[in-house]
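Attaching a predicted model along with its sequence, questions to come.
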Amino acid sequence: MGPNHCARRSFGACRRDSSGPTAPDLLEFFHLRLGSSPLSTTGSLTLDNVDAWEGAVEQSPKLQLTRTILNHTDFRESLRQRSAVIADPHVFNTEIEFKTGPITSQKSSGRCWLFATTNVLRHSVMKKLDLDDFQLSQWDMAVNLVEVSFVPESTHSSLSSPLNSLLKTSCASMHSFSATSLFSPRQFFSIEEAINLTLRLHYHERDPRDTAKPDAPFTWDYYTKDGKPMSWTGTPKEFYAASPPADSFSLINDPRNEYSKLYTVDKLGNLWARALCSVHVNTEIENLKQAVIRQIKAGHPVFFGCDVGKCEERNMGLLDTDVFAYEAAFDISFGLSKADRLRMQESQMTHAMVITAVHLDGAGRPVRYKVENSWGPEPGNGGWFVMTDKWFEQFVYQVVVPKALAPKDLVAVFEGRNARSSGKSSPPMNAVSTNSPSEAMNGGSGRPGSDSRPVGVVKWIVVVAPSAA
């Protein structure tokens, strides 16, 4: 690992169950790390604390310089390491031959999982129809898929936080009303009825033309990349059937839990009692890497989920564990392993993106990956990011892989469908559903200030086709 996240001794050495370390565990950990007892055993800030810290600064020219520089600058700008910038060029020797475009923008919405899904799906559509500019519009967990020029964005599809807040309050109010009405003559609402009434408010906000019905025909006029005018007529179902995705499933890397087992996240934070349960095959990180390499070599873009806010230089589009010199500047050392970060809820899957290329060394090992983001063309290299292999190891949690390109033993685990309940030690994507807008500002799934919807990363495999209901 790089200097930001190198693991020497972890909290997990104190306690290995899913509940995480206790307060005595933490005190023991810091006692072993620092060679002395903590200045405060209660967590209260005392004058002794302040005196000790100031004394340390007075004895350290490095900390004095750190204080001088960082007192009036954003420390992320000041501590960006030039060596990392030089080591992470946007150059890749193994790429998907057919290029898609343009770079999409989810704007102020938590739809990263949906943009990553449609950015994968559009690859086969653009290749088949000979397009150089194409975006899919999105609605309701990818149930409807039509060209974005036919059904454009509305204000609140790209600014979802205000309406989501209203819907959440409405749903809670209706369910609370139903609970207090059980023994009164007033109307009783089940939670399903409360959700239906709430969603009706959402529908009233929308223009009917914004919702393409699965069986309603539409006509799409377009140009090929050579400027030839073309036209397509059909339903969203037929549009989907013309370029269906590969039969795929979700691989996750959660080192807290047993590998080669199937895990489930119950409803993924949804309230609906009959919501689909997502399932994931937990496996070693090397299997996720090889799944990426196989797909890129086969010409397929790769859907993946990660904790994007960690060691991320957004303006330059760098995902690199060595990008910031935090430890050197603050005279600290980070000792959490990937498993420990999950136990401490210090990391979780906050974003979904697409890998379109990988740079391999002479032995065929991955060095860095080319990442298609959905934050528009401003950050990174025109919207494209570089992710190092070390960053992949620590902060990538999920890769979606076609069955035909996955190891047979992991396909067998998935098809066995003997999923274990995640319990307290839930897969890392479960935590995304609890993100708040403020958390999203520090690396959530949307642009700064967005709401952070659950990363429903595998649901496109199951429900991308319009349902019969």
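Yep, that arrived.

From here on, just use CA atoms for contacts and neighbour counts.
Fine.

Quick check: residue 99 vs residue 376, distance?
Per C-alpha to C-alpha, to the nearest Å, residue 99 is found 17 Å from residue 376.

More neighbours: which of these two?
Of the pair residue 99 and residue 376, residue 376 is the one with more neighbours under other C-alpha atoms under 10 Å, namely 18 against 15.

Is it correct that that one is in contact with residue 101?
No: in this structure, residue 376 is not within contact of residue 101 by C-alpha atoms under 8 Å, at 11.2 Å.

I'd like to know how many residues surround residue 372.
29.

my guess is it meets residue 385, correct?
Yes: because the distance of 6.6 Å satisfies C-alpha under 8 Å, residue 372 is recorded as touching residue 385.

Common neighbours of those two, please.
Counting by C-alpha atoms under 8 Å, 6 or more residues apart in numbering, no residue touches both residue 372 and residue 385.

Show me where the stretch 151-300 of the chain has its strands.
218-223, 229-234, 248-252, 261-265, 278-282 (DSSP state E, counting those that start in this stretch).

between those, which one is nearest to residue 401?
In terms of C-alpha to C-alpha, the element of these nearest to residue 401 is strand 248-252, at 5.3 Å.

One more to weigh against that first structure:
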Amino acid sequence: MPTTPLTTDDLARLRKEFAADPTAKLLQNALTTAELKDVALDHDVVMTTDTTMSHQLDDWKATNQKQSGRCWLFAGLNLFRVGAAQKLNVKEFEFSQNYAMFFDKIERANYYLQAVIETADRPVDDRTVATLLEDCMGDGGQWNMFVAVIRKHGVVPKAAMPETISSEGTRQMNSSLRKILHTAARDIREAAPEARDEIVEKTLSTVWRALCLHLGTPPERFFWQWKDKDGEFHRDGEMTPQEFQQKYFAIDAEELVCLVHDPRATSAYGKTYTVDLLGNVVDAPQVVYLNVEIETMKKITADMIVGGTPVWFGCDVGQQMDRDRGIWDARLHDLESVYATALTLDKAARLDYHQTLMTHAMLFTGVDLVDGPDGGQVPRKWRVENSWGDEHADKGFYTMNDSWFDEYVFEIAAPKSMLSPELLAALDEEPTVLPAWDPMGALAR
């Protein structure tokens, strides 16, 4: 229990110090009439950040996840829609994000219920159990979870399962699903072991019903025909979601592995990690991260873009960001000058002290390479396809200065073919298990 209270003398000293600060009144006037993001904005950063790139892939429209947390699904499906649009010879194409979310949620419900059974002998206030109960039905996810869903259930074009009001705004649906799953968790923990499977079966029936009511019933088969950008008509006829994926995925999702940059002292580069009870599909391979240095991550990302492939990535999106201008820069907002203090936590310390974690997934679609001091090319800035619609930034495409990549990008999906022999070998090692509440699992929460 803290023992040192604030005294009257303490408060008088604080008041006097503030009154004596020559810039305090000016900043007070500014911050009481304008937002911090505008007052602290470094205009020099804005002036020196343009949207042009030496290598740019996107010539399509940005998508919009609206009021949902499906960024990881949007970014994943956006990665594969590029090749699909080329195969279909169309200008614009989207896979159904609603279809992918439906099966993520039914699979996640089962994963959750199985985890409740697994931890049923622990007290309800055990930290792992508490994390499990708190995170029982969100919209987030990781790269391996995306692969698990599409591997098992395939994909469909957006026309085969369009958006609904609940897919575009998931809050009320998720609230109901949490009530259903929390009730089931109580029943499972209080039931005899031989009665738990029946509770799971009944709960999954209820969850399926709720998902169908909110999102529509996912198709087992659909009829696919289209007209390409040259006006030519095509017909594939009736297809399953798995057949559609096999035909129109230009990249093998199984060949992409998750690389993370985790600089904490408790982690080591060249080693694999997983997070306890993190996943969605019970019978899928576990979520595995290969920890690499940031320069390795940046080089692979740049090489993929130069080679013609966008890159799925996870980051802490809200840090040092101007949404309207579409800029990320590590020094975009000069908070130190505003508050007259030094904010000295590095990336590792921000993770340790809960100041940063992964909050959003997007797609790199461009990079601006310049000559480096050693004669090779190095990235100056990056182009990002977000899934927040086309009203902000460059019609939904954002510019990330390289300084921001260093500080706030945490993971990418990269092909095994771009890994060194040492990193490939590390993928075969048994991963270290991080606790369920570790920030490396935050994107799924």
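Here it is on my side, so go on. Just so it is clear, the model here is predicted, and its values are computed rather than measured.

Report the TM-score for the pair.
The pair, once superposed, lands on a TM-score of 0.80 when counted by TM-score structural alignment, normalised by the length of structure 2; 384 aligned residues with a C-alpha RMSD of 2.4 Å.

Same list (the strands of the stretch 151-300 of structure 1) but as a markdown table, adding distance to residue 95 of structure 1 and mean neighbour count.
Listed next are the strands of the stretch 151-300 of structure 1 as a markdown table, based on distance: least, C-alpha to C-alpha, whole Å; neighbours: other C-alpha atoms under 10 Å:
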| stretch | distance to residue 95 of structure 1 | mean neighbour count |
| --- | --- | --- |
| strand 218-223 | 26 | 14 |
| strand 229-234 | 29 | 11 |
| strand 248-252 | 21 | 25 |
| strand 261-265 | 31 | 22 |
| strand 278-282 | 26 | 24 |
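
mind checking which of those is nearest residue 380 of structure 1?
Nearest of the strands of the stretch 151-300 of structure 1 to residue 380 of structure 1, taken as C-alpha to C-alpha: strand 248-252 at 26.3 Å.

Need the contact partners of the closest one.
Contacts of strand 248-252 of structure 1 (C-alpha under 8 Å, 6+ apart): 279-283, 288, 397-403, 414, 427, 458, 461.

For these, which PyMOL command selects only the ones that are buried?
Selection of buried members from the contacts of strand 248-252 of structure 1 for PyMOL, criterion 16 or more other C-alpha atoms under 10 Å:
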select buried, resi 279+280+281+282+283+288+397+398+399+400+401+402+403+414+427+458+461
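
which residue in structure 1 lines up with residue 179 of structure 2?
Residue 179 of structure 2 maps onto residue 169 in structure 1, with residues paired by TM-score structural alignment.

continuing past the host helix or strand of residue 351 of structure 2, what's the next helix or strand?
According to DSSP states H and E, residue 351 of structure 2 maps onto helix 347-352. Per DSSP H and E, helix 347-352 of structure 2 leads on to strand 360-371 as the next helix or strand towards the C-terminus.

helices and strands around that following strand, which ones?
Counting contacts by 3 or more C-alpha pairs under 8 Å, 6 or more residues apart in numbering; DSSP states H and E, strand 360-371 of structure 2 packs against strand 55-56, helix 71-88, helix 294-306, strand 311-315, strand 377-385.

Run the chain-centre distance for the very next helix or strand once past the longest one.
Using DSSP H and E, the helix or strand that follows helix 71-88 of structure 2 towards the C-terminus is helix 97-118. Centroid separation for helix 97-118 of structure 2 versus its chain: 17 Å, with C-alpha atoms, centre = their mean, to the nearest Å.

Other residues contacting helix 97-118 of structure 2?
70, 73-74, 77, 129, 132, 136-137, 139, 149-150, 153, 155-156, 158, 161-164, 167, 181, 184-185, 188-189, 196, 200, 204, 207-208, 211, 215, 218, 277, 279-282.

residue range for stretch 330-341 of structure 2 in structure 1?
Under TM-score structural alignment, the match for stretch 330-341 of structure 2 is residues 321-332.

And that stretch, end to end?
15 Å.

related to what we said a few turns ago, how much does the helix holding residue 351 of structure 2 stray from structure 1?
After superposition onto structure 1, helix 347-352 of structure 2 sits on average 0.8 Å from its aligned residues (mean C-alpha distance after the TM-score superposition for structure 1).

Tell me which residues are up against that helix.
262-265, 356-357, 407-408, 439.

switch to 6 Å and redo it
Defining contact as C-alpha atoms under 6 Å, 6 or more residues apart in numbering, one finds that helix 347-352 of structure 2 is touched by 263-264, 356, 407.

Would you map the helices across the stretch 351-469 of structure 1?
Secondary structure of the stretch 351-469 of structure 1, counting by DSSP state H, counting those that start in this stretch: helices at 389-395, 408-416, 437-441, 459-463.
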